[in-house]
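Novice: could you work out the structure for the sequence below:
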Amino acid sequence: MSTTEAHTDLPVFDHDFVQNLHAGFDRIRAATPVQRMVTRHGLEVWVITRYDDARAALADPRLSKKNDRMQEVIQAKLPADADRREFVDGLLEHMLNMDPPDHTRLRKLVVKAFNARRVEGMRSRIEEISAGLLDAMAEESEVDLLDAFAFPLPIQVISELLGVDESRRDDFRAWTNALVDAPDDSQQAAVAMAQYLVQLIEAKRREPADDLLTGLIEATEDEDRLSEPELISMVFLLLVAGHETTVNLIGNGVLALLRNPDQWAALVADPGLVPAAVEEMLRFDGPVMHGTFRHTAEPVEYGGVQIPAGEIVWVGLASANNDPDRFAEPGRFDITRDAHGHLAFGHGIHFCLGAQLARLEGQIAVRHLVERFPNLRAAGSLDDVQWRFSTLMHGLQSFPVRPGVR
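Specialist: Sure thing, here's the model as predicted:
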C-alpha cells in the first residue's frame, strides 16, 4: 500500500510554465517525485520528476506507448469542449509509438538503413554545410542564430540523408512548426506532409538512389519489409525528430554558453572540450522536455506515488537531468562536468535512434562557431529570451546574435 500521494493542487503546463521551465520543475521535483499537471487542453497527466524514477520509467514495459490505445485514453480524458484535432494524426503510427513486438520488428528494419556507418558517412558533408552557413553569417552584423544556422544545418542534413528535394525544405519547416507549436494548423500540416511523403516514396521506388529513404524502402528482415503506411510514418518521425531536436540543441546550448562567458572562453581556448560541452548542453537545457506520451497499462508506483491504470504519464527529462541527487549543482553550467547518464536521448528500447547524428551535428556546429566567431555575442538581453510553447520540445522562438568577426 502506498504511503505517499501525488500533490492534488494541479499546476498548469502552459506558456507561463514553459517560460520558467527549470524553476518550475525545481520546485515540483523538491516537493514530489510524481506531479499531476493539467495541459492547456485540460488533459491531466502525471509527470515523473526525479532522475532514478525517470530512468526506470523509460524502460518500464508497464508504461505503454501503443498509439491506438493511447488515443483512446487521451480522448476519454479530454474535457468535452476540448479541441481534439492535435491528438488525431495518422502520421503517429511509427515505432516511437509502439510496444514490442511491433516496435522490435520496425526498429530491426530501420537500423538496417539508418546505422552508424551511414551517419558517419555524412561527417564531411555536415562540415561543409556548417562552414557554408557560417560564411553567410560572417557577412552580417546581426543575425538570428536559429534562422541562419541552427535550423538550416540539420534540415539540410536530414533532407539530403533522406533524399528530400531542396525546394521543399522550407515547407518542412512550416509543417513541423505547425505540428509542434500550432494545434490550430496541425491537421492541415499533417495532411500536406503526408501527401508529399507519398509522392516522395513513389519517386524513390521508380528511381532508387543512394539515400536513407531508398534504404528504408529496400530494407528486409526475414523477407519482411516496411509497409507503405509504416514508411510514411517513419520518414515523418525522422524528418521531425531529425532536425527539430538539433535546432534546439544548438540554440539552447549556445544560449547557455553565452550566459556563462567563462565557459564560452574555455571552449574558445580549447575546442577539444566540445564533445563534453555538447553533453552538458544536452543535460543542462536539452531539446526535449518530456518523453513522448505513455499510458499506464496497469497500476504503477514511483517514489511511493501510486499511478492508476489508464493514466497518461510524462517522463520529465528536463527535470530528471537537473536532479541534484544525480548531478551535483545541476543549475551550474559546466562544460568540464561528467554529464554521462543524462536522459536527453531517453533510455531503454526507445533510446533515440538519431542520437549519433544529433551529437555529430552538435559537435561540428559548436566547434565551428567557437573557431569562426570567438567574439560571438547576443544582440539582445540574455535574460529576456522567449521560449516556444510546446508540450514536448524546448526551444527558443528566436536568438539574435552578433558574430563579431574580427
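
Novice: make it CA atoms for all contacts and neighbour counts henceforth
Specialist: Will do.

Novice: now residue 110: which helix or strand?
Specialist: Using DSSP states H and E, residue 110 maps to helix 102-113.

Novice: packing partners of that helix?
Specialist: If you count contacts as 3 or more Cα pairs under 8 Å, 6 or more residues apart in numbering; DSSP states H and E, helix 102-113 packs onto helix 212-218.

Novice: show me the strands in the stretch 1-150 of the chain, by range?
Specialist: Assigned by DSSP state E, counting those that start in this stretch, the stretch 1-150 of the chain shows strands spanning 12-13, 34-39, 44-48, 63-64, 143-144.

Novice: and what of the stretch 151-300 of the chain?
Specialist: 294-296, 300-302.

Novice: another one to check against the first:
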Amino acid sequence: MSKLGTPVKLDIASEEFRMNSKEVREARDAHWYAETDWGIAVLSYEDNTHLLHSPYMGQGSAKWPRQHGVSSGQFHEWWSQNLLVLEGDDHHRIRRLVNPAFSRRKVRAMEPKFEELARELIGSWIHRGEVDFASEFASPYATRILCMMLGIDESDWHHIQELASTIGLGLGVHVGDHIASIDAAVNELTVYAEGLITEREAAPTDDLLGTLLGANREDDRSLSRQELVNIVILLIFAGIDTTRHQLSLSIDSFQKQPDQWDKLARHPYHYAERAVEEALRVNPIGRWVTREATESFQHRERWIEEGTTVHLYTLTGGTDPAEFNNPCDIDLDAERSPHFAFGGGVHHCLGHFVARTDIGVALAALAGRITNVRVGADTDWLPDSGNTGASYMPITFERRNSVE
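Specialist: From the prediction side, this is the model:
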C-alpha cells in the first residue's frame, strides 16, 4: 500500500473529536499515520498489524498520566504498577499466575447465569417500548456479571459501577481535570479489594478470585499482596467498562442494520460470536491501542525515535477499505481479517474471552426479544479519547413476538 499525501495533525483532545469522522477518514486516505500532541496515530490496517507485532514496540501506556500532568497520587501509583503497563519478567509472571482464572472452561460454565441475568433485565422494561439502555441494561448487566465472577454481593453493583466509571476517566486526555475523584475511587477500591482478598483467604471459593488466590498459593513466584490488590482493581474497572460500553456501541451499530439484527435473532447460536467480532471491528470501546518504541527504528519512510508514543487506531484500522469490503457495515456472513479491539502480542487483553462471551450472550438475548431498535438523538456519548461509550442512551423498540 502506498500513501502519498502528507500526514495531518489530529486534535484528539477536542471534545468534538470523533474517530469515525470525515476528518479522520480523510487523514487515513492521505497517509498511513497522523500526528497528534501525544505521539503518532497509526490509521491503516496494514500498518496497525505490522506495528502491533513489531519487536521494537513495547506497552506504551505507562507514561500516560505524566503526559497529562499527573505524576503522583493513588491513580498514578496504581497505574504504574498494574498489569496493563508492566513489561518483562514481572508482566510474564503476573500474567501466568492470573491466566487460570480466565480459562475457557470457567467462563463457559458461567454462560447460563449470564443468560438468566440478561432475560431478567430485559423482562423488567420490555413492556414499555423504550428504555435508557445504558443505565437499565448495559451497566447492571456488566457490573452484576463482574460481581458473579468475583463472588461479590450483587446488591453492591451500583456503587461498584460508579467507582469503575470514575477510574475510567483516567484513560481520557482530560485525566487531570478529574484526578481528585479518580484518586478517591482508586483509594476506595483498594480498601474494597483488600477486604475481598482477606475474606477469600479465610474461606476459599471457586469463583474467579478464589481461583486466582489458589494459583497464587501453589506457585513459588507468587504475587505480592499489593499485586493482588492491583489486579482486583483492574478486574473491577476493566471488566465493567469494557462490557457495558461495548454493548451500547454494539446496539448503536446494529440499529443501523436491522437486517443483521434480525439475522442474529433467527440464528443466535450461529451468529452470536460473529456479532461480537463485527461490533468490535466497526465500533470498538477502545479507540486506540498504545505502544511505545523501545528503540529507534525505520517503518516505511518514517524514522521512529526510541520513546515515541504510537497510538494504533483500532476503529480506522478495522474499517480500512484497503482491507475490508463494505468496511463500515456489519456483515455476519463475511470472512473478515482480525480486528485490534483487544490489542495484540504479549499484551493481548487477558479478559478477552470473558468479554466476548458476556457480550455475545447479551446481544443474542436482546435480538431475540426486541426489534426495530432506534437510538435517541440525545444519547450522551463519552469522548473518543481513551474508552468511549454512552453514559445515557435512550432507545425505542418493538417487542419481537416470534422469530421465523
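
Novice: TM-score for this pair?
Specialist: Overlay of the two chains. TM-score (TM-score structural alignment, normalised by the length of the second structure): 0.87; 387 aligned residues with a Cα RMSD of 2.6 Å.

Novice: coming back round to it: can you put the strands of the stretch 1-150 of the first structure in TSV and add mean neighbour count and distance to residue 191 of the first structure?
Specialist: Shown next, in TSV, are these (neighbours: other Cα atoms under 10 Å; distance: least, Cα to Cα, whole Å):
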stretch	mean neighbour count	distance to residue 191 of the first structure
strand 12-13	20	27
strand 34-39	21	25
strand 44-48	23	28
strand 63-64	23	27
strand 143-144	19	30
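
Novice: redo the ones you listed as CSV? Include distance to residue 275 of the first structure.
Specialist: Listed next are the strands of the stretch 1-150 of the first structure as CSV, based on distance: least, Cα to Cα, whole Å:
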stretch, distance to residue 275 of the first structure
strand 12-13, 33
strand 34-39, 33
strand 44-48, 29
strand 63-64, 33
strand 143-144, 24
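
Novice: which one of these lies closest to residue 226 of the first structure?
Specialist: Closest of the strands of the stretch 1-150 of the first structure to residue 226 of the first structure is strand 63-64, at 22.2 Å (criterion: Cα to Cα).

Novice: that closest one maps to which residues in the second structure?
Specialist: Alignment of strand 63-64 of the first structure against the second structure: residues 57-58, by TM-score structural alignment.

Novice: mean deviation of the matching stretch from the first structure?
Specialist: Comparison of stretch 57-58 of the second structure with the first structure after fitting gives an average deviation of 2.2 Å (mean Cα distance after the TM-score superposition for the first structure).

Novice: how about residues contacting that stretch?
Specialist: For stretch 57-58 of the second structure, contacts defined as Cα atoms under 8 Å, 6 or more residues apart in numbering pick out 51, 87, 291, 292, 293, 294, 295.

Novice: now with 10 Å, please.
Specialist: 51-52, 85-88, 290-297, 306-310, 345-347 (Cα atoms under 10 Å, 6 or more residues apart in numbering).

Novice: coming back round to it: just the buried residues of the helix holding residue 110 of the first structure, please?
Specialist: Applying a neighbour-count criterion of 16 or more other Cα atoms under 10 Å, one finds 103, 106, 107, 109, 110, 113 buried in helix 102-113 of the first structure.

Novice: tell me the counterpart of the fifth one in the second structure.
Specialist: Pairing criterion TM-score structural alignment: the partner of residue 110 of the first structure within the second structure is identified as residue 98.
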